[in-house]
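Visitor: just coords:
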């Protein structure tokens, strides 16, 4: 009964999304305020029934209702309760229901916090969200129903959840990633609504910007958690492998980063309007492309969902409709948009444009590297491999201009900047960056790798130019440094975002060039010395978990001078139901390095193949990502984006004026 209730609620959510896609736009065309006002309650209805459907599926997992095929395929009575809950998004159907709940949540939040928007514009935005919902709900109802029954052959127990997903990282990774993916639909809806109204002014950029930043923050955290999970769970020791599914989330992140910077120019200077709209379309289209890659079955990856061709064709058709329709509207409307702002070649506008060019180029590189092997395979031209060396090489060269621009941009004024005013600050930042960029590797590792030095120089350049910009901000004020407190949250968001990028680059430069990896044969009592650390294999013991049996190895770590570092435990788990073996990595960490131990195979003499990694500064990669996300949170909560109460009469005058303008435009 609960399963049927969930399916019926899903159908009602589809009905509400269809009405949301039609009625508000009809109201806009007719100038009917009542029909436009229906956009918000229809959005709330779509959210409520999607939530009911999601709760029904959660109930099925917690109650071990194996009459629901999706529950039977992804759960087990021995599975811990927390993983029975997260198993809801452990495979295709349930994860897409979570996707739809996130989509409906974004739409409901937009309806709730859009009181400052003119009624006509809000109606258009929510109607576009309804159109997106129609496509996704149809996809679920026609190809991916999570409530299909196993009746009459109801299994006694389930097949269990994939052991890779029985991990705390997978509790938060998919929801964060989906919040970012789907969040770009809000930026897309704002852009399409602006095109429909023919008003690509700075107002829509100001309304869209906090929502875009929020989506970017979630996607940043989602990618970061996914990287962290892969690092310690898969046992191979890397933090990014350029897996096609990883790339599928990275492409919209790059486009979203470009969109954030472009929105700042459109909001503050009234220029780059058409370009900003195109980036909004691109960011959401890339999110849809990632959805297609993950769920169509064209990719083989630990991150991908098994899918049949029907799902792939539906998603490909939906992707084509969204891209073709939005670009057609863009071609019709954007050509009429003109920007009247003037600026010199050396100005913040030009530097932000250069920033966008680098980010878009990086997006295209990732897209080519991801899709080209698929095209070759599908066209029968053979198999080609585009892997880590290609991406590492390309991104190394693109990081150089990006970091240089990132340092220059905040120091540069809008419209025109006299280079002599910032020459001394730039020269000092460059000298300090170069000096420390070569000195720090020597201090930490006694050897200087050229690529590491370049990475550190770029990161320190961003740090020192950011500090120089803050110094210039307060130099002309009487209170000097206390004036920093008075800087707006948006400005501090920029500072934290740029510093976060620098911290991440430091982590990448150090771990990529100074990581040490060794695979050794060890048994209880054996020791291995590397880089000032002594690893002693103390013991191997077996213990039983709720649904697995674990062989656990204990290693004690000391320095060569005898001082104690800590204990590291690494496991090999055998999951009884799925008959799969899973490695649980052992870690001993501090702010400057990770000691990483993963058990390989047991050898004939009872010893084990043991992989030992010493990874300097690897945690700075994730710390930098978190710092960038915090910067985004600061920016989106700036006072100019906060809701303010307005008098009812003023709001009514704004709405009436908007409706009158629409009627006049039709005449």
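Guide: Ah, there it is. Model, not experiment: these values are computed from the prediction. Numbers count the residues shown, from 1 in each chain.
Visitor: make it CA atoms for all contacts and neighbour counts henceforth
Guide: Fine.
Visitor: Residue 641 is in contact with residue 211, isn't it?
Guide: No. With contact defined as Cα atoms under 8 Å, residue 641 does not count as touching residue 211 (9.9 Å).
Visitor: When the two are compared, which one has more neighbours?
Guide: Legend: neighbour count by other Cα atoms under 10 Å for residue 641 and residue 211, higher for residue 211 (22 against 16).
Visitor: distance of residue 41 from residue 195?
Guide: 24 Å (Cα to Cα, to the nearest Å).
Visitor: Compare neighbour counts for the two and give me the winner.
Guide: Neighbours per residue, other Cα under 10 Å: of residue 41 and residue 195, the larger number sits with residue 195, 21 against 15.
Visitor: now that one, nearest residue through space, not along the chain?
Guide: residue 333 (6.1 Å; Cα to Cα, 6 or more residues apart in numbering).
Visitor: Helix or strand: which one has the one you found?
Guide: helix 309-333 (DSSP states H and E).
Visitor: just residue 396 next, same as before
Guide: Going by DSSP H and E, residue 396 is part of helix 388-408.
Visitor: In addition, the following structure is provided for comparison:
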């Protein structure tokens, strides 16, 4: 009964989305206040109905209701509760339902808290947001119904993909969806502004928090996925340039460009046309990622579905919304003229360079990801594009971006002189010393690692100089007091830039100085890797909640003193018939010890892989710091609302509510 009610609620939510799409848009065109206000109750009804449907599906997974096809295909009675819950979104149908729930929630948030918006703009934003929802409700109800019943329910389910039965992967998809769908709000604001024919500073200030929230969630989601790949897959890497990894990375890059571009629109009312274009492209890349994950056109271990029909529908959604928005943009672009000019040496110019580098970087990833598909379709060739291409084509743009970031942060708006960058001499000196030290300690290693370390220190020290510059002159106590009182946006920018530098440091050190050892070891055998002694003491068989395991007991010593005892595993999930590798990692500030146990070899030995990974944890620490920076900026509510009240109401000609 609950299942049927949930299905009916989802249909009602789709109807509410249709009302929200049509009525407020007509009201905004005609100036009918009552019709415009209809968007708010429709948005609230939509999120409540979709929330009920999602809760009902989650209940079906928790109680193992095997009358539902999606539960049978993605759950099992012996599965731990965490993975029963995560199984809700660990499949195509459930993840789409989560997608529309988040889409409805973002729209309802604008309806609830967007009172500072012009009434007409808010109505149009909610109407555009609802139109995206209508498309995805149609996709769910017509091709991907999560409440499909089975005539004869089986006694048990087929289990969730074992690779997804991990805490990191349990939380990774929701964060990514919050980022993907969060960019739909930037898209809705852009299309609504194009329909109105008005893009101003107040619009730029409203777009920024939504983009910032999406970027923050994408950062967290990508970091969780990278961490999972590092410790779960057993290959020792943190990024594979897999098509689905790239699908989340591309909108993250464009969202970063949009954040910086919206800052220029907000502060200087320039780059308006470019900001609107980035808002369209950011959500376009999110839809492209949805297509890649669910269409089966590209092979990936992360893919949800391989149904061509669903892929074609998603491609149609992508074409309609992105193509339509770009057509509207082409019609309106001439009306979005800049009100102010700026010199070549200025913060605006630095942010333009930042935008170009991020956008071109995203385009490089886009070409590398889809080129195998294009080669097969148009040239009949089967090929793969791997890490060598991406490393060679993408890395130079990020190096230049890292060089520019500290400079752009200290330059004044509109016009600057060489004096503005003099404080960065301290950061430049620190970067040079760090690179020289890294070169000295790593003699014989690739030159790129010391250069990467120097670049990372340049970014981190530049962020510190940026904060110091904002405290002005005076005694230490006075400057410390001003530092505490700096707006959250200033703190957030510097912290996020520093986090980017920390990630660069971790990647440079890991790629430059990692040590790898692969061998066959017998039980009781000791071997040395980079000054560490590793002993395979024992290998035992055991059982987990829904798997069998082969677990090694390995002792690590240095200088004759035991420093760690690690237990790498090989698991086999009988229901799914799939093995997984569970690496054993001893993480530290300066290095990770990373051990993997393989299959038993002829003669009784075991395949063992040992890695010494310097500064590996700094990669994800940097992502955490970047997310913290985004949260600090997002929390700058006092500054944002004050500016909206000053700019939006007087300029609109329509009283703000």
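Guide: Cool, the structure landed. Because the structure is a prediction, the values reported are computed rather than measured.
Visitor: Kindly provide the TM-score of these chains.
Guide: Superposed pair, TM-score by TM-score structural alignment, normalised by the length of structure 2: 0.96. Supporting alignment: 654 aligned residues with a Cα RMSD of 2.1 Å.
Visitor: picking that back up, so which bits of the helix or strand just after the helix holding residue 333 of structure 1 are buried?
Guide: Next helix or strand after helix 309-333 of structure 1 toward the C-terminus (DSSP H and E): helix 348-378. Within helix 348-378 of structure 1, the residues scored as buried using 16 or more other Cα atoms under 10 Å are 348-356, 358-360, 362-363, 365-367, 369-370, 373-374.
Visitor: do the same with stretch 383-390 of structure 2
Guide: Buried, per 16+ other Cα under 10 Å, within stretch 383-390 of structure 2: 385, 390.
Visitor: tell me the contacts of the residue nearest to residue 195 of structure 1?
Guide: Neighbouring residues of residue 333 of structure 1 by Cα atoms under 8 Å, 6 or more residues apart in numbering: 195, 196, 198.
Visitor: which residue ranges form the strands in structure 1?
Guide: 516-522, 527-530, 533-544, 548-559, 564-575, 580-584, 586-589, 593-602, 608-616 (DSSP state E).
Visitor: Figure out which of these is closest to residue 427 of structure 1.
Guide: For those, proximity to residue 427 of structure 1 was assessed by Cα to Cα; strand 608-616 is nearest, at 30.0 Å.
Visitor: what range in structure 2 does that closest one sit on?
Guide: With TM-score structural alignment applied, strand 608-616 of structure 1 matches the range 606-614 in structure 2.
Visitor: with structure 1 superposed, average distance for that stretch?
Guide: Compared with structure 1 after fitting, stretch 606-614 of structure 2 has a mean deviation of 0.8 Å; criterion: mean Cα distance after the TM-score superposition for structure 1.
Visitor: now that stretch, how far from the chain's geometric center?
Guide: 29 Å (Cα atoms, centre = their mean, to the nearest Å).
Visitor: now the residue positioned nearest the centre of structure 1: how far from residue 283 of structure 1?
Guide: Nearest to the mean C-alpha position of structure 1, counting by Cα atoms, centre = their mean, stands residue 219 at 2.0 Å. Residue 219 of structure 1 sits 12 Å away from residue 283 of structure 1, taking Cα to Cα as the criterion.
Visitor: who touches both of the two?
Guide: Taking Cα under 8 Å, 6+ apart as the criterion, residue 219 of structure 1 and residue 283 both touch residue 253.
Visitor: For the stretch 51-200 of structure 1, which segments are assigned as helices?
Guide: 69-74, 81-86, 92-112, 119-143, 169-197 (DSSP state H, counting those that start in this stretch).
Visitor: With distance to residue 570 of structure 1 added, can I get those helices in TSV?
Guide: Below are the helices of the stretch 51-200 of structure 1 laid out as TSV (distance: least, Cα to Cα, whole Å):
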stretch	distance to residue 570 of structure 1
helix 69-74	26
helix 81-86	21
helix 92-112	30
helix 119-143	40
helix 169-197	17
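Visitor: Figure out which of these is closest to residue 612 of structure 1.
Guide: The nearest among the helices of the stretch 51-200 of structure 1, by Cα to Cα, is helix 169-197 at 22.3 Å.
Visitor: The closest one vs structure 2, mean deviation?
Guide: Mean for helix 169-197 of structure 1 is 0.7 Å (mean Cα distance after the TM-score superposition for structure 1).
Visitor: got the buried residues for that helix?
Guide: 169-171, 173-197.
Visitor: Next: stretch 477-493 of structure 1.
Guide: So, applying 16+ other Cα under 10 Å, buried residues of stretch 477-493 of structure 1: 489, 490, 491, 492, 493.
Visitor: Stretch 330-343 of structure 1 too?
Guide: By neighbour count on 16+ other Cα under 10 Å, the buried set for stretch 330-343 of structure 1 is 330, 333, 334, 337.
Visitor: residue range for that stretch in structure 2?
Guide: Under TM-score structural alignment, the match for stretch 330-343 of structure 1 is residues 329-342.
Visitor: and if you look at stretch 564-580 of structure 1?
Guide: Stretch 564-580 of structure 1 covers residues 562-578 of structure 2 once aligned (TM-score structural alignment).
Visitor: returning to that earlier point: report the distance from the match of stretch 330-343 of structure 1 to the chain centre.
Guide: Using Cα atoms, centre = their mean, the offset of stretch 329-342 of structure 2 from its chain centre is 30 Å.
Visitor: Kindly report the same for stretch 32-50 of structure 2.
Guide: For stretch 32-50 of structure 2, the distance to the chain centre is 29 Å (Cα atoms, centre = their mean).
Visitor: got the contact list for residue 540 of structure 2?
Guide: By Cα under 8 Å, 6+ apart, the neighbours of residue 540 of structure 2 are 550, 551, 552.
Visitor: let's see it at 6 Å
Guide: 550, 551 (Cα atoms under 6 Å, 6 or more residues apart in numbering).
Visitor: Distance check, it against residue 30 of structure 2.
Guide: 75 Å.
Visitor: what's the answer for residue 21 of structure 2, then?
Guide: Taking Cα to Cα, one finds residue 21 of structure 2 at 15 Å from residue 30 of structure 2.
Visitor: what number of residues lie near the aligned partner of residue 429 of structure 2 in structure 1?
Guide: Aligned by TM-score structural alignment, residue 429 of structure 2 pairs with residue 431 of structure 1. When neighbours are counted by other Cα under 10 Å, residue 431 of structure 1 registers 14.
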